[in-house]
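Chemist: From the sequence below, what's the structure:
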Amino acid sequence: MAFDMKKEEDVKEFLENLGIEYRFGCFSEQRPESCHLLGDYLEGVKKDFEKAAKIFRNNCDESSYAKSCHKYANYRFLGRGCKQNMDEAYSYYLKGCTAGDPDSCLNSGLMCVSNTPTTAKRPKDYDKGLELLDKACKGNNAFSCYYISGIFIQGVKDTITKDMRKAFDYSVKACDLGNMYACANLSQMYRKGDGVKKDEGKSEEFKKKALDLQDQVKQQMQLQFQQGTEQY
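Modeler: Sure, this is the predicted structure:
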């Protein structure tokens, strides 16, 4: 059946059929990807965050579906569809990370090195945090690579020694992945000869790359703004 997406009744019927399809795939065929899509459907279409949270949690616990672990961790972190619980959020970010989700590795790593409130009052754990952030970086999470580089640029008193060579290596990967701040840092490192041999040509090269990425972000934001105004 062809749907006319300009007609409200057709859109409603299409969405209802989509929900039926996801439920069948999840509950009857027991496909983890369908369960995750059902959770997204309950969240985005039905706005039933409580049911979505349950779907994401079950899909994580029963199938170790990484994206569902990450989604449920977010729900626990924000208190969305369930009571806020930072310790459980951390636990599910770890599950997501173990299952191969770089964003979960990033978030669990950040919880280890930041002042996130927890009922267990866990102290900061930079060793575990760096391990998780490094895993996220290896999974091509640009922000994680940039964040680690920042840790080594500054160091952490009595915990992590400043290491500009490591900062340089992580900045290179973050820049390659499109993080404009990492590219700007590389420009400074090459200009000063900090962590790498001084090279004015390389400094200008990374400065240009940082500015190009900045322009891309501005253009994207402008495009999103223009799309938003079209509906008024």
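Chemist: hey, let's count contacts and neighbours off CA atoms from now on
Modeler: Noted.
Chemist: Mind jotting down where the strands sit in this structure?
Modeler: Counting by DSSP state E, one finds no strands in the chain.
Chemist: Report the contact partners of the nearest residue to Gln188 once chain neighbours are set aside.
Modeler: Among residues not flanking Gln188 along the chain, Ser203 sits closest, at 6.6 Å (CA to CA, 6 or more residues apart in numbering). Contacts for Ser203 (CA atoms under 8 Å, 6 or more residues apart in numbering) come out as 186-191.
Chemist: now Pro102
Modeler: Contacts of Pro102 by CA under 8 Å, 6+ apart are 135-137, 139-141.
Chemist: Give me the distance between the residue nearest the centre of the chain and Gly195.
Modeler: The geometric centre of the chain, computed from its C-alpha atoms, lies nearest to Asp103 (CA atoms, centre = their mean), at 3.7 Å. As judged by CA to CA, to the nearest Å, Asp103 and Gly195 stand 28 Å apart.
Chemist: Could you also give me the structure for this second sequence? I'd like to compare it with the first:
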Amino acid sequence: MAYNFKSESEVKEYINNLGIEYRFGCYSEKKPEVCHLLADFLESIKKDYEKAGKVYRTNCDDYKYGKSCLKYGTYSLLGKGSKTSDYKLAYDYFEKGCHLEEPDSCLNQGLLLITKNDKPELKQDVIKGMQLLEKACQHQNGNACYYLSGMYIVGVKKDNLPGSLFQKDYNPEEYLVQKNMKRAFEFALKGCDMGNMYSCANLSQMYAKGDGVEKNEKLAEKYKTKAMEMQKDAQSNKTLTFQEGLNPT
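Modeler: Okay, the predicted model is just below:
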């Protein structure tokens, strides 16, 4: 049936039929990808976050659908669909998603471990967190590559205080993760290749200064231009997404 989307009544009928289709595909045919679409529908169209969260959680637990684990982890972190946020529950579902090869889940799990927090139920573990970011980077998550690059640029101090950018102040014994511009360059290059504009900007600076790579003014300009083009595209292509997992925040 063809719908006239200029007609309010036909739009309502289309949306209603879409919900019916998703419910049938999920509950009767037990298709995990359709269950995820149903939860997206409940979230984006019905604005029923509590029901959406329940569907995401069930789809993760029962059908092992990684994107649903990611979404429920994000719901738990933000307290969406519930009264309070739960960092430990969020971590557990990001971990499930990561085991199911969902790179955004690995990214979020890693960031929870790296970030200093006051949650007794979630102990900080920078080394494990970086390992998870590296897994996400290897699975084509440009944000994870960018975070890793930044951590190697400044290093990670044992007391969790920001590292110094000035080489004369650098004391290796104070660092849990040593500064390593060569590794920083490698991850920045990967991140840029995956479309992360901040990685491209970092690459431009590295080539300009010869940090972690041989100095090259032409490549510095190339990556500067690429980063600026990405920024321009990002500003002109802001769209509302549907039927997708939450982007990491």
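Chemist: before we move on, back to that, show me how to select, in PyMOL, the buried members of the contacts of Ser203 of the first structure.
Modeler: The buried residues among these can be selected in PyMOL (16 or more other CA atoms under 10 Å) with this line:
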select buried, resi 186+187+188+189+190+191
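Chemist: Just name the closest of the contacts of Ser203 of the first structure to Thr118 of the first structure, please.
Modeler: Leu186 (35.5 Å; CA to CA).
Chemist: give me the number of residues near the nearest residue to Ala142 of the first structure once chain neighbours are set aside?
Modeler: Using CA to CA, 6+ apart and skipping the chain neighbours, the partner closest in space to Ala142 of the first structure is Ala174 (4.7 Å). The tally of other residues near Ala174 of the first structure (other CA atoms under 10 Å) stands at 26.
Chemist: and whatever residue of the second structure lines up with Ala174 of the first structure, what does it touch?
Modeler: Superposed on the second structure with TM-score structural alignment, Ala174 of the first structure falls opposite Gly191. Contact partners of Gly191 of the second structure, counting by CA under 8 Å, 6+ apart, are 137, 141-146, 199-200.
Chemist: From Glu101 of the second structure, how far out is Ser76 of the second structure?
Modeler: The value you get for Ser76 of the second structure to Glu101 of the second structure, if CA to CA is used, is 20 Å.
Chemist: so the longest helix seen in the second structure aligns onto which residues of the first structure?
Modeler: Taking DSSP state H as the criterion, the second structure has its longest helix at helix 217-236. Using TM-score structural alignment, helix 217-236 of the second structure corresponds to residues 200-219 of the first structure.
Chemist: What sits closest to Gly109 of the first structure if chain neighbours are left out?
Modeler: Take Gly109 of the first structure and drop its neighbours on the chain: the residue closest to it by CA to CA, 6+ apart is Gly129, 4.2 Å away.
Chemist: Could I get the full set of helices for the first structure?
Modeler: Using DSSP H, helices in the first structure cover 8-23, 32-44, 49-63, 66-78, 86-98, 102-113, 126-138, 142-154, 164-176, 180-192, 200-229.
Chemist: Distance-wise, check the residue nearest to Ala142 of the first structure relative to Tyr75 of the first structure.
Modeler: Distance from Ala174 of the first structure to Tyr75 of the first structure, by CA to CA: 28 Å.
Chemist: do the same with Cys97 of the first structure
Modeler: Between Cys97 of the first structure and Tyr75 of the first structure the computed distance is 16 Å (CA to CA).
Chemist: and what of Met164 of the first structure?
Modeler: Counting by CA to CA, the gap from Met164 of the first structure to Tyr75 of the first structure is 37 Å.
Chemist: Now check the second structure for the residue matching the residue nearest to Gly109 of the first structure.
Modeler: So Gly129 of the first structure corresponds to Gly129, using TM-score structural alignment.
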